[in-house]
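K.L.:
Just a sequence and a predicted model for now, questions to come.
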Amino acid sequence: MNTEKNYSPISGYLMLLVVAVLTIGSIIVFAFTKFPLLLLVFALSLVLLPGFFFVNPNGSRVLVLFGDYKGTVKKNGFFWVNPFYSKQKISLRARNFDSERVKVNDKVGNPIQIGVILVWQVENTFKAAFEVDNYENFVKVQSDAAVRKLAGQYPYDNFEDDEAEITLRSGLDEVNSALEDNLTQRLKIAGIKVIEARIGYLAYASEIASAMLRRQQATAIVAARHKIVEGAVSMVEMALDQLSKKQIIDLDEEKKAAMVSNLMVVLCADKDVSPVVNSGTLNH
């Protein structure tokens, strides 16, 4: 049996009244009668005391009698059960787990540092109590294993084409969904419900961080230059077309080449251009 079952205990207030009557009554009667059996009644009232317990909101108690699982009390309040029951407290509250940053290799072998933020809660108290040794430590270990597996499935980034495949940096929705599915499967054995799982920290490892930063900067510069050249070609083409249509000046191929060269230098330069005034002809 690996299923959870609810247990309905006796009201603690009712049993507290019974124990109080037995204890006080046996003491008073014994004081007057000296009847020895009343000592057994008094001893019985003391034996009943360990059966009292309380359950806070979003809490539970797993009841076991000599190795036999009797059920789980999830209703909050003050109760009494068989005093020989062991009563394991298991919280049903949602909990946050912020994992340590682990150093792993991504899909293409780059060393990265990654951490996960997990929101979880106990859903099945039987599995949490008996299927694993320590369900809280089980969550930590399995979260670490899931992060390592996730990092090996995706590259950190893709400089050649961001749209070519999912990456850890750009495909957060897909990556977080895969992480949550993986953790759900891993923690199901311990009766743990995964409410949310997402990457909380992601960066290149320190030994390659500076090199990757320069690579990112170079990629950005190349992309910017590509746009600049593309725009410059369009502007030169438009200028030549307008000059030809309006017949402002008649340019032969050599002059067009010189004009194109000058315009491309002006439009693509990363510094302001210093104009030179030609006071002679077009050829000087």
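P.N.:
Ah, there it is.

K.L.:
going forward, measure contacts and count neighbours with C-alpha atoms only.
P.N.:
OK.

K.L.:
elements contacting whichever helix or strand residue 193 is part of?
P.N.:
For residue 193, the element it lies in under DSSP states H and E is strand 192-204. Contacts defined by 3 or more Cα pairs under 8 Å, 6 or more residues apart in numbering; DSSP states H and E place strand 192-204 against strand 111-122, helix 172-187.

K.L.:
chain center to it, what's the gap?
P.N.:
The gap between where strand 192-204 is centred and where its chain is centred comes out at 1 Å by Cα atoms, centre = their mean, to the nearest Å.

K.L.:
follow-up on the earlier one: which among the helices and strands packed on strand 192-204 is found nearest to residue 217?
P.N.:
Between residue 217 and the helices and strands packed on strand 192-204, the shortest gap by Cα to Cα is with strand 111-122, which sits at 18.6 Å.

K.L.:
So which residues make contact with the closest one?
P.N.:
Applying Cα atoms under 8 Å, 6 or more residues apart in numbering, the external contacts of strand 111-122 come out as 91-106, 128, 143, 147, 151, 156, 191-205, 208.

K.L.:
quick one on the thing from earlier: any buried residues in the strand holding residue 193, and which?
P.N.:
Counting neighbours by 16 or more other Cα atoms under 10 Å, one finds that the buried residues in strand 192-204 are 192-194, 196-199, 202-204.

K.L.:
Helix 172-187 and that one, what's the angle between them?
P.N.:
Inter-element angle recorded for strand 192-204 and helix 172-187: 130 degrees (by axes from the mean of the first three to the mean of the last three Cα atoms, to 10 degrees).

K.L.:
other SSEs contacting the next helix or strand after strand 192-204?
P.N.:
Sequence order places helix 206-245 as the next helix or strand after strand 192-204, per DSSP H and E. Helix 206-245 is packed against helix 253-268, with contacts defined by 3+ Cα pairs under 8 Å, 6+ apart.

K.L.:
Give the buried residues for the helix it packs on.
P.N.:
Result for helix 253-268 [16+ other Cα under 10 Å]: buried residues 259-260, 263-264, 266-268.

K.L.:
Measure how it sits relative to helix 206-245, angle-wise.
P.N.:
Using the same axes, to 10 degrees, helix 253-268 lies at 140 degrees relative to helix 206-245.

K.L.:
Show me what helix 253-268 is in contact with.
P.N.:
With Cα under 8 Å, 6+ apart as the contact definition, helix 253-268 has outside contacts at 225, 228-229, 232-233, 236, 240, 273.

K.L.:
Okay, one more to line up with it:
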Amino acid sequence: MTVELKGMKTSREHAAHSYSGYIMLGVLVVLTALAIWSLMSGAPPEGAAKAAKVMFVMRLLGSILGIMVVAAGFFMIQPNQAVVITLFGEYRGTERREGLRWVWPWMIRKKISARAHNVHSERVKINDLRGNPIEIACNVVWRVSDTAQAAFDVDDYKEFTNIQIEAGLRTVGARHPYDDMSDEDETTLRGSADVVNAELCAELNDRLRVAGIVVDEAGLTHLAYAPEIAGAMLRRQQADAVIAARQKVVIGAVGMVEDALNKLAHDGIVQLDDERRAAMVSNLMVVLCSDREAQPVVNAGTLYQ
């Protein structure tokens, strides 16, 4: 059965008609026993007519041919395995029932695994949304859902899957920046793993649908700047970290100075005019924000001298 999809006839899986191999195994045993009995007891005596000898040979050849036909039709199906059956180039269905099965020997049988496959892609170099070269890799869990499409709509479904995984990874990686360099809250490859992994899974399912492949899970396993810009990006990240730390220190210091001045004024420890207040604020900010230990300076005079 075929349907039209984007101008191409796409195959669709349907159940095949096969026989129980255990019943046919009994038939094979019976035919073998009959052939042996015919050979041992049905041989014409010496001097018998030529026609009797010919009939004996014909019966013997018929028994051997029957045994060969029955014996050639057996095939075994393991759990999570399917067999695609064709007859003279025509798709006759897919057999998924486990155990020993039998079809006519002139029907061609092709086994396809329906088990989950795990693929770890190679590291590929791409440019992210901002044009920065990055290295990226992913891990994909996929399986065959439609054996007819996998067998007839692509030449080699495993090779097709590997190529499409790399193509899908390049596409998704180029849609987003590696990291958020602005204040905007946007999706990034490094900071939005769940979103990127879901997008990669959807992209691969869309690409592999033509081959009857379903992606159950996809996720990034490697993400880094390319070596030629890794050093510069590391320095930028370090600078961002220093700025963020300094900003936090300054904000905390301002709060501490404010609390200190309010405490001094509230307890009446010292009365400060605007100039003395400014000097104390300056001294406290230097002590709290400096990355070195503060050195005390003893003032023998007054602030106004």
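P.N.:
Alright, I've got the coordinates. This is a predicted model, so every value here is computed, not measured.

K.L.:
picking up where we left off before, turn the buried residues of helix 253-268 of the first structure into CSV, columns for distance to residue 68 of the first structure.
P.N.:
Supplementary listing: these in CSV, determined by distance: Cα to Cα, whole Å:
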residue, distance to residue 68 of the first structure
259, 94
260, 91
263, 89
264, 86
266, 87
267, 84
268, 81
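
K.L.:
in the second structure, what residues pair with stretch 42-55 of the first structure?
P.N.:
Here stretch 42-55 of the first structure aligns to the second structure at residues 64-77, judged by TM-score structural alignment.

K.L.:
Stretch 216-228 of the first structure now?
P.N.:
The alignment of stretch 216-228 of the first structure onto the second structure (TM-score structural alignment) spans residues 237-249.

K.L.:
mean offset of that stretch relative to the first structure (after superposition)
P.N.:
Once fitted to the first structure, stretch 237-249 of the second structure is off its aligned match by 0.6 Å on average (mean Cα distance after the TM-score superposition for the first structure).

K.L.:
Kindly provide the distance from residue 136 of the second structure to residue 172 of the second structure.
P.N.:
Relative to residue 172 of the second structure, residue 136 of the second structure is positioned 11 Å away (Cα to Cα, to the nearest Å).

K.L.:
between the two, which one's more packed in?
P.N.:
Neighbours were tallied for residue 136 of the second structure and for residue 172 using other Cα atoms under 10 Å; the higher tally belongs to residue 136 (23 against 19).

K.L.:
Counterpart of that one over in the first structure?
P.N.:
So, by TM-score structural alignment, residue 136 of the second structure is matched to residue 114.

K.L.:
same deal with residue 171 of the second structure?
P.N.:
Mapped onto the first structure by TM-score structural alignment, residue 171 of the second structure lines up with residue 149.

K.L.:
so its match sits in a helix?
P.N.:
Yes - for residue 149 of the first structure, which was evaluated using DSSP: H, G, I helix; E, B strand; the rest coil, the result is membership in a helix.

K.L.:
Enumerate every residue touching it.
P.N.:
Residues near residue 149 of the first structure by Cα under 8 Å, 6+ apart: none.

K.L.:
And it, how far from residue 217 of the first structure?
P.N.:
Following Cα to Cα, the distance that separates residue 149 of the first structure from residue 217 of the first structure is 29 Å.

K.L.:
Sort out which of the contacts of helix 253-268 of the first structure are buried, if you could.
P.N.:
The buried subset of these (16+ other Cα under 10 Å) comprises 228, 232-233, 236.

K.L.:
Just put those residues in CSV and tack on distance to residue 86 of the first structure.
P.N.:
Conversion of these to CSV gives the following (distance: Cα to Cα, whole Å):
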residue, distance to residue 86 of the first structure
228, 75
232, 81
233, 82
236, 86
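
K.L.:
And those residues, which is closest to residue 123 of the first structure?
P.N.:
So of those, ranked by how close each gets to residue 123 of the first structure (Cα to Cα), first place is residue 228, at 57.5 Å.

K.L.:
Nearest spatial neighbour of that closest one, chain-adjacent residues omitted?
P.N.:
When the adjacent residues along the chain are set aside, residue 228 of the first structure lies closest to residue 268, with 6.3 Å between them (Cα to Cα, 6 or more residues apart in numbering).

K.L.:
Can you tell me what that neighbour aligns to in the second structure?
P.N.:
Here residue 268 of the first structure is matched to residue 289 in the second structure, going by TM-score structural alignment.

K.L.:
Please apply the same query to residue 66 of the first structure.
P.N.:
For residue 66 of the first structure, the aligned position in the second structure is occupied by residue 88, per TM-score structural alignment.

K.L.:
mind listing what the nearest residue to that match once chain neighbours are set aside touches?
P.N.:
Computed as Cα to Cα, 6+ apart, the closest residue to residue 88 of the second structure that is not its neighbour in sequence is residue 107, at 7.5 Å. For residue 107 of the second structure, the contacting residues are 85-88, by Cα under 8 Å, 6+ apart.

K.L.:
give me that answer again for 10 Å
P.N.:
The neighbours of residue 107 of the second structure, taking Cα atoms under 10 Å, 6 or more residues apart in numbering as the test, are 73, 84-92.

K.L.:
Filter these down to the buried ones and hand me the PyMOL line.
P.N.:
Buried residues among the contacts of residue 107 of the second structure (16+ other Cα under 10 Å), as a PyMOL selection:
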select buried, resi 73+84+85+86+91+92
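
K.L.:
out of the contacts of residue 107 of the second structure, which ones does the first structure keep as well?
P.N.:
For those, the subset whose aligned partners also touch in the first structure (both residues aligned by TM-score structural alignment, their matches' Cα atoms under 10 Å) is 73, 84-92.

K.L.:
what ranges do the helices span in the stretch 51-200 of the second structure?
P.N.:
Counting by DSSP state H, counting those that start in this stretch, the segments of the stretch 51-200 of the second structure that form helices are 147-152, 157-175, 193-208.

K.L.:
what range in the first structure matches the shortest one?
P.N.:
Correspondence between helix 147-152 of the second structure and the first structure is established over residues 125-130, with TM-score structural alignment as the criterion.

K.L.:
Can you list the buried residues in the matching stretch?
P.N.:
Neighbour-count burial for stretch 125-130 of the first structure, with 16+ other Cα under 10 Å as criterion, is recorded at 125-129.

K.L.:
what's the average distance of that stretch to the second structure?
P.N.:
Plainly put, stretch 125-130 of the first structure ends up 0.7 Å away from its match in the second structure on average once the two are laid over each other (mean Cα distance after the TM-score superposition for the first structure).
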